[in-house]
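> Below is the sequence, then the predicted model.
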Amino acid sequence: MARPARKATSPTKPLLKPPVRIGTLDAAAIIGELRQLHEDAEDPDIGRMAADAELFQALLYLESHATALKDAQAQRTASVQRVRLWEYIREQADLHQARAIEQARASGVEWADLVSALAVNAPNAAYNKAKRLKAAALTDASHEGRHVRRTPEAVQEVERQVATRAAAERRAERQAARRHTLLAPVARRLIECRAGLDEDEDITFWLDQIAAVLPDCQTSTQLVSLETYVKAVVREVRHRERAKGKMAATADARSAVEAAAELVTS
């Protein structure tokens, strides 16, 4: 019986399981520990080892002087840590090379000029390799907790999604700014007219909240809070009017409440 044909994976589909990565690592501290192993082993050349922060050169020294470690456990520990650090360098290289390519392109470098630098044979190959490297940068940013497939199509799809979200956020910020230009004067007027309101404990509380957030209302979160407080004042004033059968004490206060009610219910 013939085996069913395996469905091809869409080039834009992220992997279902993120790969295991080294991620953040205190490389200098690990190099320091390996240096100590060599000092304990009385490595005669340890003074020639690069500084802890010079990761690449330090690893080259440790590789060339691995036989200086005579203790078997020390050899195993050092070799595993060297493997870990080389993997860390590999991950970081992808990330930083992707950033270098972005900066090169932003400064006007053509794909043809990157052919030799990326060790490929044609401009389109340079483009494709750059997109595969960009996947490492997108993975490093933990895009929605998923790993981005190393295909140009997958990277382009994620970049499109990122751009779409960024555009939506900018639209929301513009809408919030327009909303603020309408809401702030209404909220300020409620505070100015609070003496004309028939205040109780609840109305006083919400007016105090408005007074606290209004002077520095800039972020979308603060704007949402301000609108919530204005709605609460309108709600409590209306409740008190129904309970006592009378409206706010002054015409200015009644007008301020009506303006607030019209805005927050629109």
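Cool, got the structure. Numbers count the residues shown, from 1 in each chain.
> make it CA atoms for all contacts and neighbour counts henceforth
OK.
> how much space between residue 122 and residue 19?
With distances taken as C-alpha to C-alpha, to the nearest Å, residue 122 is found 30 Å from residue 19.
> One more: residue 235?
Between residue 235 and residue 19 the distance, using C-alpha to C-alpha, works out to 52 Å.
> Same check on residue 241?
Residue 241 sits 62 Å away from residue 19, going by C-alpha to C-alpha.
> on that earlier part again, who's more crowded, residue 122 and residue 19?
More neighbours surround residue 122 than the other of residue 122 and residue 19, with 15 against 10 (other C-alpha atoms under 10 Å).
> In contact with that one, which residues?
Residue 122 makes contacts with 112, 115, as judged by C-alpha atoms under 8 Å, 6 or more residues apart in numbering.
> rerun that using 10 Å as the cut-off
If you count contacts by C-alpha atoms under 10 Å, 6 or more residues apart in numbering, residue 122 has them with 111-116.
> same question, residue 185
Residue 185 makes contact with 191, 214, 256, 259-260, according to C-alpha under 10 Å, 6+ apart.
> any chance of those in a markdown table, with distance to residue 39 and neighbour count too?
What follows is the contacts of residue 185, written out as a markdown table (distance: C-alpha to C-alpha, whole Å; neighbours: other C-alpha atoms under 10 Å):
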| residue | distance to residue 39 | neighbour count |
| --- | --- | --- |
| 191 | 72 | 19 |
| 214 | 63 | 20 |
| 256 | 78 | 25 |
| 259 | 78 | 18 |
| 260 | 75 | 24 |
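> biggest separation within those, which pair?
Every pair in the contacts of residue 185 was compared (C-alpha to C-alpha); the two farthest apart turn out to be 214 and 259, at 17.0 Å.
> The closest residue to residue 211 other than its chain neighbours sits in which helix or strand?
If you skip the residues right next to it in sequence, residue 211 has residue 191 as its closest partner in space, 6.8 Å away by C-alpha to C-alpha, 6 or more residues apart in numbering. Using DSSP states H and E, the element containing residue 191 is helix 152-192.
> buried stuff in the helix or strand following that helix?
Per DSSP H and E, helix 152-192 leads on to helix 201-213 as the next helix or strand towards the C-terminus. By neighbour count, and taking 16 or more other C-alpha atoms under 10 Å as the criterion, the buried residues in helix 201-213 are 203-204, 206-207, 209-211.
> second one coming, line it up with the first:
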Amino acid sequence: MAKPQTRSPRPTSLLLKVPVRIGKLDASALVGRLRHLHEAAEDPDVERMPADDEIYTALLYVEKHATALRRCSAESQQEAALYRVRLWEYLRERADIHQAQAVSDARAAGVEWAHLAPELAVAAPSAAYNKAKRLRAAALNESAPRQPLLRRTPEAVLDAESRLSKERAVEQRALDAAQQRHRLLLPTAQRLVSHQDGLVLDDDAEYWLGEVEAVLPSCETPTQVMGLSRYLGATIRALRRIEQRTARPVATTPEAVAALEAAAAVLPPEHKQ
């Protein structure tokens, strides 16, 4: 019987593992807990322990004074040691995020990768670039806590940055379109009101068009503009219902037809339904 062959691990298998992170943490509360443990152990120097928000120096203190906890139970000693491990890991993650920002600022200031290499403790510009991309992964994970954790590889970061760039472009186009609609909203609504004699109105359409007319003179704030958009949308829907009910156009003049089409076009999607 032939001996079954053992498969060697894929070279990229380590890159495909999902990283585990500490993430958000109330670090000051953990430092406060460490302080409490040292006070309970009657650490004679505990008053010299740095403040709870001075995480790094507080960790240096509890490391130096770890022997003071020998008066406590084994469980308390284990608890303190685990807190220290967790806080150091938290600082490591935060350091990656802040170093990534420092590298980004350096590049924006015109610093070459060759000059960044020794500062990042690597030997070559290409290594500095790759390390910067790995640091960037931490920042991207921080900015999208609900997304799957990004692998710390240059390829994964480049893919994520490309995706984010496309998403931002879509958001910017939507924002530009919304701003354009807002700029056109007031004159378009005023145009529809001006040609209301060329519209067939029922009580519902007349009510909402009256609301539009009432809001127009004082429409300045974003809230007022949003209200105008809602009233105009309700007017358009009421007019469309008349058309469906009568099977005839509600606009009876060319000017009213153009005003109604312009009003329908300027509304945001959520106000057309």
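Great, that's in hand. Quantities reported herein were computed from a predicted structural model and do not represent experimental measurements.
> top of the contacts of residue 122 of structure 1 by neighbour count?
Compared across the contacts of residue 122 of structure 1, residue 114 has the highest neighbour count, 21 neighbours, by other C-alpha under 10 Å.
> Surely it touches residue 101?
Yes: shown here, residue 114 of structure 1 and residue 101 form a contact pair, counting by C-alpha atoms under 10 Å, at 8.3 Å.
> Nearest the geometric middle of structure 1, what residue?
residue 141 (6.5 Å; C-alpha atoms, centre = their mean).
> To which residue of structure 2 is that residue aligned?
Residue-level alignment of residue 141 of structure 1 against structure 2, with TM-score structural alignment as criterion, gives residue 143.
> and the gap between that match and residue 161 of structure 2?
Distance, residue 143 of structure 2 to residue 161 of structure 2, using C-alpha to C-alpha: 12 Å.
> who touches both of these two?
By C-alpha under 10 Å, 6+ apart, residue 143 of structure 2 and residue 161 have these common neighbours: residue 137.
> mind listing the helices in the stretch 1-150 of structure 1 by residue range?
Counting by DSSP state H, counting those that start in this stretch, residue ranges of the helices within the stretch 1-150 of structure 1 are 27-40, 55-64, 72-106, 123-140.
> Out of those helices, which is the most enclosed?
Across these, averaging neighbours per residue (mean count of other C-alpha atoms under 10 Å) puts helix 123-140 on top, at a mean of 21.
> quick revisit: output the contacts of residue 185 of structure 1 in TSV, with distance to residue 38 of structure 1 appended to each entry.
Formatted as TSV, the entries for the contacts of residue 185 of structure 1 read as follows, by distance: C-alpha to C-alpha, whole Å:
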residue	distance to residue 38 of structure 1
191	72
214	63
256	78
259	77
260	74
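> Just give me the closest of these to residue 43 of structure 1.
Within the contacts of residue 185 of structure 1, proximity to residue 43 of structure 1 (C-alpha to C-alpha) peaks at residue 214, which comes in at 67.3 Å.
> Might you report the residue contacts of that closest one?
By C-alpha under 10 Å, 6+ apart, the residues touching residue 214 of structure 1 are 183-185, 187-188, 191, 208, 222-223, 225-226.
> Looking at the buried residues of helix 201-213 of structure 1, which is nearest residue 173 of structure 1?
Top of the list for closeness to residue 173 of structure 1, among the buried residues of helix 201-213 of structure 1 and by C-alpha to C-alpha, is residue 210 at 20.9 Å.
> Might you report the residue contacts of the closest one?
If you count contacts by C-alpha under 10 Å, 6+ apart, residue 210 of structure 1 has them with 184, 187-188, 190-191, 204, 217, 225-230, 233.
> Just the buried ones from the residues you listed?
Of the members of the contacts of residue 210 of structure 1, the ones counted as buried by neighbours, 16+ other C-alpha under 10 Å, are 184, 187-188, 190-191, 204, 217, 225-227, 229-230, 233.
> Greatest separation within the residues you listed: which pair is it?
With C-alpha to C-alpha as the measure, no two of those lie farther apart than 204 and 217, at 19.7 Å.
> Mean deviation, stretch 162-178 of structure 2 versus structure 1?
Compared with structure 1 after fitting, stretch 162-178 of structure 2 deviates on average by 2.1 Å (mean C-alpha distance after the TM-score superposition for structure 1).
> start and end residues in structure 1 for that stretch, please.
When structure 1 is aligned by TM-score structural alignment, the counterpart of stretch 162-178 of structure 2 is residues 160-176.
> Stretch 94-112 of structure 2 now?
Going by TM-score structural alignment, stretch 94-112 of structure 2 sits over residues 92-110 in structure 1.
> thinking again about what came up before, turn the helices of the stretch 1-150 of structure 1 into CSV, columns for distance to residue 179 of structure 1.
Converted to CSV, the helices of the stretch 1-150 of structure 1 look like this (distance: least, C-alpha to C-alpha, whole Å):
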stretch, distance to residue 179 of structure 1
helix 27-40, 49
helix 55-64, 52
helix 72-106, 36
helix 123-140, 34
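> Out of the ones you listed, flag the one nearest residue 9 of structure 1.
Nearest of the helices of the stretch 1-150 of structure 1 (C-alpha to C-alpha): helix 123-140, 16.6 Å.
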